[in-house]
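Participant: Pasting the sequence and the predicted coordinates here, then a few questions.
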Amino acid sequence: MSKFFDDFVHLKVYLVGRCTKCKHYNELMVHDYGRLPYSKLEDEMDRTNHPIRPISCNKCGTEYKPQQLVYRDVVRDSEVAKVNIDYSNIIDDEKSAAMQEGHDDRFKIYQKREQEFWAAYTEFALEDWKSAVGELMRQEIEAGFAALGKKTTLKSDLHARREVLQKIAASDRRSFWIAANQEFIVGELLDLGVMGWVPIEFAKRYGAARTRFGVMYFPIVEALEDLRTKYIGLLFKRERGDNAFLLRRIGQLTDAAHKQTVKYNKALRQTDEQKHVIAEMQDKLGVANARITELSRQQPAQSRDSDDIRRIRELKSFVGELLAELRAIRPDEPEDIGESPMLDESGTDGADTSNPDLSALEGKTVAIIGGYRSRRDNGDYPCEITTHDGRKHDPDFYAALQQADIIVVLTRFISHASMWEARTVAAQEDKPIHYAQEINIGSILNIVAQK
């Protein structure tokens, strides 16, 4: 255990990261442990989880996923730790609860298997006693001598190890080893629990061999075994011996998994950044389309001012460029908007539309985006009707928009991406576009005809 075990610490926990939209750095405090002695803080940390939630940017108000957890000691005005948030490894509530339960029950689990573990651990040490002693520190050796009732003055780690090899009889080695390793096994592996282990730091402080044994064989519940596997991969990258190939392979797989994790987290952040870019472009598209519509309606085409014609052309060109950029950065598939409906063709469903006047649609082609028909014939309608569910921007989708004289968008069943494609084609081609929530074809056509 730390020699500062009874020192006071005031730890605060923050979610931090740069905004995916404006790149402003933000922090959100998610927990304050208060001023506690280190021994009490460890107990509090065991009982506390820090849920990962979005940060709201102080500059632009955008909500985004944090990148790191930061632990700060207010007493010493220092950063204790900074942990990258691994979104690829975020677990479901059920597994999280099982892991937490295993962590909370670690003392009971250890107690049940304590003798079994120590028997194996001492056998490991006795197989190569000199090498095992070579990893002990002076204070650990002092604890071992004290447990045997032996008084000795130790000047350094090296001197202490020599004293062990010279003065500890073979019959006392088991007792000595158990006493000397209480700090490592009980004070570190048990008190911290698997969720708090730092294997690389353990190896530096307590030696590689006994750290490896402890990590591989310390008693834990099944729910925490994935963490053990991860730690084994970190510790056995350069192992030599009978199991060298297997252990090196575990290390290689751990490295590969880490690289995939880095790629996943990077891609996740890039996706969030692209969402903001897409939203901004869609806003610009909306403004440009609205302006085109406004200029087009101001006066008939044959009497339009040359400046208005030029402005409309420039706006259409701008819209085309924006849409091309959107297509390049937008995900391949539109967002999930559920199943598209089969359109109802059983007359009309409006109160005043029993005999709708659809003569204005004579000879027209009406494209309905957001649903599909159960039949291909045109029925009793005066116009040609084409449909597309809008879920994929395939050739049929664009053909339906291009061939249409009038476009109808079913707002409840179409993605934002498909809606913008339809609006842009309508603006560029001077085609009327209507928005409806109905799925009855007769009602849809009646709405279009009235407008």
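Facilitator: The structure has been received and is ready for your questions.

Participant: rest of the way, CA atoms for contacts and neighbours
Facilitator: OK.

Participant: Just give the nearest non-adjacent residue to the residue nearest to the spatial centre of the chain, would you?
Facilitator: Nearest to the geometric centre of the chain sits Y87, at 2.8 Å (Cα atoms, centre = their mean). Of all residues not flanking Y87 in the chain, N265 sits nearest, at 6.2 Å (Cα to Cα, 6 or more residues apart in numbering).

Participant: To which secondary structure element is the one you found assigned?
Facilitator: Element membership for N265 (DSSP states H and E) is helix 244-298.

Participant: Would you confirm that V70 contacts K82?
Facilitator: Yes. Counting by Cα atoms under 8 Å, V70 touches K82, with 4.5 Å between them.

Participant: higher neighbour count, the two?
Facilitator: Relative neighbour count places V70 above the other of V70 and K82, with 19 against 15, counting by other Cα atoms under 10 Å.

Participant: where's the more buried one, which helix or strand?
Facilitator: strand 68-73.

Participant: How about residues contacting the longest strand belonging to the chain?
Facilitator: Taking DSSP state E as the assignment, the strand of the chain that covers the most residues is strand 25-37. Residues outside strand 25-37 that contact it (Cα atoms under 8 Å, 6 or more residues apart in numbering): 5-19, 41, 44, 50, 55, 57-58.

Participant: which helices and strands does the strand holding V70 pack with?
Facilitator: strand 8-18, strand 78-84 (3 or more Cα pairs under 8 Å, 6 or more residues apart in numbering; DSSP states H and E).

Participant: and the last one, how far from the chain's centre?
Facilitator: Spelled out, that is strand 78-84. Between the centre of strand 78-84 and the centre of its chain there are 20 Å (Cα atoms, centre = their mean, to the nearest Å).

Participant: repeat for stretch 329-346
Facilitator: That offset, for stretch 329-346, works out to 26 Å (Cα atoms, centre = their mean).

Participant: this is the other structure I want to compare:
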Amino acid sequence: MADLFDRPVHLKAYLTGRCTKCKHYNEVMTHDYGNLPYRELEDQMDRTNHSIHPIMCKKCGAGYPPQHLVYRDVDRKEDVVRVQIDYSSPVDPETSAAMTEGHDRRYDIFKEYEREFWAAYTGFALEDWRAAVGELLRSEIEAGCSALGITPGEWRTEQQARKDMSTRFKTDADRSAFWQAANHEFITDEILNIGAMGWPPELLVKRYGSRRTRFAIMYFPIAEALETLRTRYIGQLFRKEKGDNAFLLRRIGQLTEDMQKQAVRANQLIRKVDEQKHEIAGLQDKVGVANAKIASLSNQQPAEERNKDDIRRIRELKSFVGELLAELRAIRPDEPEDIGESPMLDESGTDGADTPTTDLSILEGKTVAIIGGYRSRRDNGDYPCEITTHDGRKHDPDFYTALQQADIIVVLTRFISHASMWEARTVAAQEDKPIYYAQEINIRSILNTVVQK
């Protein structure tokens, strides 16, 4: 074992996963541990917290959440560990720090309770000595004999060694001493050195047997902050338990399995949401291109002079925009975008600028819809046109009524979401209505901008 732990290993950690937009597989190195002996490398892995951040796809350039954290042996060109990243229940920094601190203190904690643990562990073995010895490996039996100065027998098989040890000792004291010596590798290297944060219960059961693996995981002294991990491991180990506490242990196993399934579903949902974000962005780009083409065709010549081909193309593009918008509405999340509160529009006669007031008579008889703010009064003031407003935060009937009844649409870009802006642009393109974009909130200043443009 000494040679194995002293062997240098060059390990690198990677964030990996398929792009949620184009499905291309990407890997990004997040940490290089260098070429270290196994024991030192193990300590470095314990102390390294990897930052989980989006991967930028090398093929399409989209950012997306990674799926796995992979530890790779550079020299052997093989993955040592592949850990699925769980986004369903993120650990807060305070809990994470407590778990790390508990993991670092595992040697001190074990030293404090070492005598009690070994007493309980040997007592467990003595209750059914034959079954306990039946889980020992031949190498463990030989190590136990060597520690007690016993000459190993001429065993042809591991089973013969186990049978010999089950009948050789006559006193509980001898059995206890042998049991502790034979289990030194299991308890020290697999349970203590690795620590609760890295225990692999199913692998330990395969190598060391279910009975002693269960006992060690259930009773090994660990920090209080790591007890949630112990509960999870118990759920994995006792799914099909039979005995006095069968119902309770099976229930823990069932709850653990349900939590794992929910975590899988949550991670799948997170990737689905990310996929939909890329899909929405793509559809919005298409809507923008279609609107630009419509505007270009609309400005080429007066409507009465358009030829039949241009009219047909405009109609087709408008229909295309309508279909894209319908699809965009269907997949767009219900939650509103994170935008600020809509402002109350300024009703004063001027915005405070020194420039002369523009003649607004050209707007007489028109209806101007301002999207992104609201008014404090309902009368129309002293404007030559009708003013209607909507904050744009919800696409309710009033929102679409304001757009449909308007002769001119004005969008306050600082105070509405991208979704509302696209809705306004689409209605303007479909209905051949002029649309303007403003940042100020003074109504007269907004109207001045419209007239000047």
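Facilitator: The structure has been received and is ready for your questions. None of the values given here were measured: they were computed from a predicted structure.

Participant: coming back round to it: quick one, what contacts the aligned partner of the residue nearest to Y87 of structure 1 in structure 2?
Facilitator: Mapped onto structure 2 by TM-score structural alignment, N265 of structure 1 lines up with N267. Listed by Cα under 8 Å, 6+ apart, the contact partners of N267 of structure 2 are D86, Y87, S88.

Participant: Same question for the second one, what's its three-state structure.
Facilitator: When classified by DSSP: H, G, I helix; E, B strand; the rest coil, Y87 of structure 2 comes out as coil.

Participant: How much space separates it from I52 of structure 2?
Facilitator: From Y87 of structure 2 over to I52 of structure 2 the distance is 10 Å, taken as Cα to Cα, to the nearest Å.

Participant: all helices of the stretch 101-250 of structure 2, in order?
Facilitator: 106-127, 129-133, 138-148, 158-168, 172-182, 184, 201-208, 210-219, 227-237, 246-300 (DSSP state H, counting those that start in this stretch).

Participant: mean per-residue distance, the last one to structure 1?
Facilitator: What it means is helix 246-300 of structure 2. For helix 246-300 of structure 2, the mean deviation from structure 1 after alignment is 1.5 Å (mean Cα distance after the TM-score superposition for structure 1).

Participant: so the very next helix or strand once past that helix corresponds to what in structure 1?
Facilitator: Sequence order places helix 308-331 as the next helix or strand after helix 246-300 of structure 2, per DSSP H and E. Counting by TM-score structural alignment, helix 308-331 of structure 2 lines up with residues 306-329 of structure 1.

Participant: what comes into contact with that stretch?
Facilitator: Around stretch 306-329 of structure 1, the neighbours that count as contacts under Cα under 8 Å, 6+ apart are 274, 278, 281, 285, 288-289, 291-292, 295-296, 421, 424, 427-428.

Participant: Okay, buried residues for it please.
Facilitator: Within stretch 306-329 of structure 1, the residues scored as buried using 16 or more other Cα atoms under 10 Å are I312, L315, K316, F318, V319, G320, L322, L323, L326.

Participant: now these in a markdown table, with distance to Q270 of structure 1?
Facilitator: Below are the buried residues of stretch 306-329 of structure 1 laid out as a markdown table (distance: Cα to Cα, whole Å):
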| residue | distance to Q270 of structure 1 |
| --- | --- |
| I312 | 34 |
| L315 | 29 |
| K316 | 29 |
| F318 | 25 |
| V319 | 24 |
| G320 | 24 |
| L322 | 20 |
| L323 | 20 |
| L326 | 15 |
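
Participant: Now for the aligned partner of E201 of structure 1 in structure 2, how many residues are close by?
Facilitator: In structure 2, the residue matched to E201 of structure 1 (TM-score structural alignment) is L203. For L203 of structure 2, the neighbour count with other Cα under 10 Å is 11.

Participant: next one: V366 of structure 1
Facilitator: Residues near V366 of structure 1, counting by other Cα under 10 Å: 24.

Participant: What's it aligned with over in structure 2?
Facilitator: So V366 of structure 1 corresponds to V368, using TM-score structural alignment.

Participant: my guess is its match meets I387, correct?
Facilitator: Yes. Taking contacts as Cα under 8 Å, V368 of structure 2 lies within contact range of I387: 5.1 Å.

Participant: measure the equivalent of H416 of structure 1 over in structure 2 to I409 of structure 2 for me?
Facilitator: If you follow H416 of structure 1 across to structure 2 using TM-score structural alignment, you land on H418. The gap separating H418 of structure 2 from I409 of structure 2 is 16 Å, by Cα to Cα.
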